[in-house]
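A.B. asks: generate coordinates for the sequence data below:
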Amino acid sequence: MSKKSNTSKRYTPEFKRDAVALVYSSGRTVTEVARDIGVSPEGLRNWVNQDKTDSRAGAGGRADHGRARGAGATAPQGPRDGTDDRGAGKSDRLLREPQDEVDVAARYTFVDAEKAGPDRPDGYSTSLLCRALKISRSGYYAYLAARPNAAATAREEEELVAEIRQIHEESRRAYGAPRITAALRRRGRRINRKRVERLMREHDIRGITRRKRRNLTKPDRRAAPSPDLVGRDFTATEPGTKLVSDITYLPTLAG
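C.D. replies: Coordinates of the predicted model:
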């Protein structure tokens, strides 16, 4: 049996949609998100590629996640015995804005803050909140399971950013992502340039970009050319016989 078959049986369509949406909304790489939610990078990459294919074909791509789930969903309701009739008002407040504009991670965070628990006995049930926010419970529980890994990843990135800043300062803020990546690898870090570029962009760390060389001398085509007094012969028998000069342009921070 192929790996793809096992993956399709293990994860629900709702979980796959939430995982793909998390890739889009978090700004992290597929590998990082896959590690945090406990799936294989290859499987998550296949889900993302399939979502892009469906989006191009008009079959409910990334922008239609919320509408696709909302089309067949029933209005959130409390328990049938009438013990919790707060569902309608709560749903109205949560759904005032289009769900497509709400970050998936923010919805998970909201559920975590509003659900009932020992320290919040008047909270709402997890199933009610997930229905109201149009996210799957499996995706939310995967988010909870991945939270320790996400915290460890955040700490690791903080250390990496500090090291990037150190290298950047030691280069007098001249190094860009390629040179900083090379410096990190010399220090023993296994890292790719795209990750360094992302961290530098997110923390506004910029190197000095070499400007294109410009020739500032513009000869006057109407002026008579100066005579060649040495005849291109630069040899001299004694000092002070032939004097020549040249201009060299040196780039500076002042321009």
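A.B. asks: CA atoms for contacts and neighbours, from now on please.
C.D. replies: Fine.
A.B. asks: following the helix or strand where residue 106 lies, which helix or strand comes up?
C.D. replies: Residue 106 belongs to helix 104-114 when assigned by DSSP states H and E. Going down the chain from helix 104-114, the next helix or strand is helix 126-133, by DSSP H and E.
A.B. asks: and residue 193, what does it touch?
C.D. replies: 177-178, 181 (C-alpha atoms under 8 Å, 6 or more residues apart in numbering).
A.B. asks: what are the buried residues along the helix or strand containing residue 46?
C.D. replies: Using DSSP H and E, residue 46 falls within helix 41-56. Buried positions in helix 41-56, judged by neighbour count with 16 or more other C-alpha atoms under 10 Å: 41, 43-45, 47-48, 51-52.
A.B. asks: quick one more, to check against the first:
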Amino acid sequence: MALLPVQVNIKALDDSTVGRFWAEALGWRVTSQGAGATAALPDGFDWREPVGVCVDVIAVPEARTATKNRVHIDLATTSADHQAELVARLKALGASPADVGQGDVPWTVLADPEGNEFCVLEPREIYRDTGPIAAVVVDCADPRAMARFWGEAIGWPPHEVTDEHAALRSARGVGPYLEFLRTPGVKTVPDRVHLDLVPDAGDDKAAEVARLRALGATDLDVGQGDVPWTCLTDPEGHEFCVLSRT
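C.D. replies: Model (predicted):
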């Protein structure tokens, strides 16, 4: 039994603008999935057998609040020149500098056209083979507990686990890391960014959802009605969805 992270889901007032920003930022192709949905996809991406993740931007009527997102994307770079060039290119695409209290750090914090924060990292050897997305980072109170839940949920082994930071990655050594960063404060508003998961081939979605509940996930009603995906929250209240393969 397994669940595969398949996409980073971003809510936006204007899915087309934000989706196109992320496609150009990552060097991926953009595709419309119907009114209110725009995806940025790597070449050859198969959502039923994902290697890495795509970005799926979904239109919502609610504007983003001023509260910092507790889930964000880190982008990888290969050199100091690449980092500087990428930051300049992203600003030209519509990104803006963001201050989340980071102080003097070697990475650059930006926000997409609707204010969703992300980081452009300085070159780090650990991210040399992740592709453009180095990590999906979750702010949390207890990185160890979150790593246990998510490690069992998706079957990714721990790369690092401390009281301050935990990192998981697919045992296949492909795609981004999933990281948990001990951060002051508590979650007060719905996540603007979340992960969507898909059952592995041959696995039953209902059984996987039941397994997640047994691990500590909680059902979530966001007014989704009768849909083929299931909305849940992890033990610290971060929303995520389990998609159907059909």
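A.B. asks: report the TM-score for the pair.
C.D. replies: Once superposed, chain against chain, the TM-score is 0.24 (TM-score structural alignment, normalised by the length of the second structure); 105 aligned residues with a C-alpha RMSD of 6.1 Å.
A.B. asks: can you put the buried residues of helix 41-56 of the first structure in a markdown table and add distance to residue 7 of the first structure?
C.D. replies: Output for the buried residues of helix 41-56 of the first structure, formatted as a markdown table (distance: C-alpha to C-alpha, whole Å):
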| residue | distance to residue 7 of the first structure |
| --- | --- |
| 41 | 12 |
| 43 | 7 |
| 44 | 10 |
| 45 | 12 |
| 47 | 10 |
| 48 | 14 |
| 51 | 16 |
| 52 | 19 |
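A.B. asks: closest one of those to residue 133 of the first structure?
C.D. replies: Closest to residue 133 of the first structure out of these is residue 51 (20.7 Å), distances taken as C-alpha to C-alpha.
A.B. asks: distance of that closest one from residue 138 of the first structure?
C.D. replies: 19 Å (C-alpha to C-alpha, to the nearest Å).
A.B. asks: cool, residue 160 of the first structure as well?
C.D. replies: 32 Å.
A.B. asks: then residue 89 of the first structure?
C.D. replies: In terms of C-alpha to C-alpha, residue 89 of the first structure sits 25 Å off from residue 138 of the first structure.
A.B. asks: so between the two, which is more surrounded?
C.D. replies: residue 138 (16 against 11; other C-alpha atoms under 10 Å).
A.B. asks: hmm, that one is touching residue 16, no?
C.D. replies: No. Here residue 138 of the first structure does not reach residue 16: they are 9.7 Å apart, not a contact under C-alpha atoms under 8 Å.
A.B. asks: now the helices: where do they sit in the second structure?
C.D. replies: Using DSSP state H, the helices of the second structure run over 15-26, 80-93, 143-154, 205-215.
A.B. asks: check which helices and strands the third one sits against.
C.D. replies: Under the contact definition 3 or more C-alpha pairs under 8 Å, 6 or more residues apart in numbering; DSSP states H and E, helix 143-154 of the second structure sits against strand 3-12, strand 158-161, strand 165-168, strand 177-182, helix 205-215.
A.B. asks: out of the ones you listed, which gets nearest to residue 137 of the second structure?
C.D. replies: strand 177-182 (4.7 Å).
A.B. asks: just want the angle from the closest one to helix 143-154.
C.D. replies: Strand 177-182 of the second structure and helix 143-154 meet at an angle of 150 degrees, taking axes from the mean of the first three to the mean of the last three C-alpha atoms, to 10 degrees as the criterion.
A.B. asks: which neighbouring elements make contact with strand 177-182 of the second structure?
C.D. replies: Counting by 3+ C-alpha pairs under 8 Å, 6+ apart, strand 177-182 of the second structure packs on strand 133-140, helix 143-154, strand 165-168.
A.B. asks: which elements pack onto the first one?
C.D. replies: Which is strand 133-140 of the second structure. Using 3+ C-alpha pairs under 8 Å, 6+ apart: strand 133-140 of the second structure touches strand 71-75, strand 177-182.
A.B. asks: apply 10 Å and report the result again.
C.D. replies: strand 71-75, strand 117-120, strand 165-168, strand 177-182, strand 193-199 (3 or more C-alpha pairs under 10 Å, 6 or more residues apart in numbering; DSSP states H and E).
A.B. asks: in that strand, which residues are buried?
C.D. replies: Applying 16+ other C-alpha under 10 Å to strand 133-140 of the second structure flags 133-140 as buried.
A.B. asks: okay, the angle between it and helix 143-154?
C.D. replies: Using the same axes, to 10 degrees: strand 133-140 of the second structure against helix 143-154 is 120 degrees.
A.B. asks: before we move on, the earlier item: for residue 4 of the second structure, which of the helices of the second structure is the nearest?
C.D. replies: helix 143-154 (6.0 Å).
A.B. asks: quick check: buried residues in that closest one?
C.D. replies: 143-154.
A.B. asks: now for the helix or strand where residue 158 of the first structure lies, which elements pack on it?
C.D. replies: Here residue 158 of the first structure sits within helix 137-170, counting by DSSP H and E. Judged by 3+ C-alpha pairs under 10 Å, 6+ apart, the packing partners of helix 137-170 of the first structure are helix 13-26, helix 30-37, helix 104-114, helix 126-133, helix 177-186, helix 193-202.
A.B. asks: mind giving me the packing neighbours of the longest one?
C.D. replies: To tie it back to what came earlier, the one meant is helix 13-26 of the first structure. helix 30-37, helix 41-56, helix 65-71, helix 104-114, helix 137-170.
A.B. asks: burial count for the closest residue to residue 138 of the first structure other than its chain neighbours?
C.D. replies: Spatially, and ignoring its direct neighbours in sequence, residue 138 of the first structure is nearest to residue 15 (6.0 Å; C-alpha to C-alpha, 6 or more residues apart in numbering). Neighbour count of residue 15 of the first structure, defined by other C-alpha under 10 Å: 19.
A.B. asks: what do you get for the one 4 residues further on?
C.D. replies: Applying other C-alpha under 10 Å, we find 24 other residues in the vicinity of residue 19 of the first structure.
A.B. asks: what do you get for residue 207 of the second structure?
C.D. replies: 12.
A.B. asks: what do you get for the one 5 residues further on?
C.D. replies: Other residues near residue 212 of the second structure number 23, with proximity taken as other C-alpha under 10 Å.
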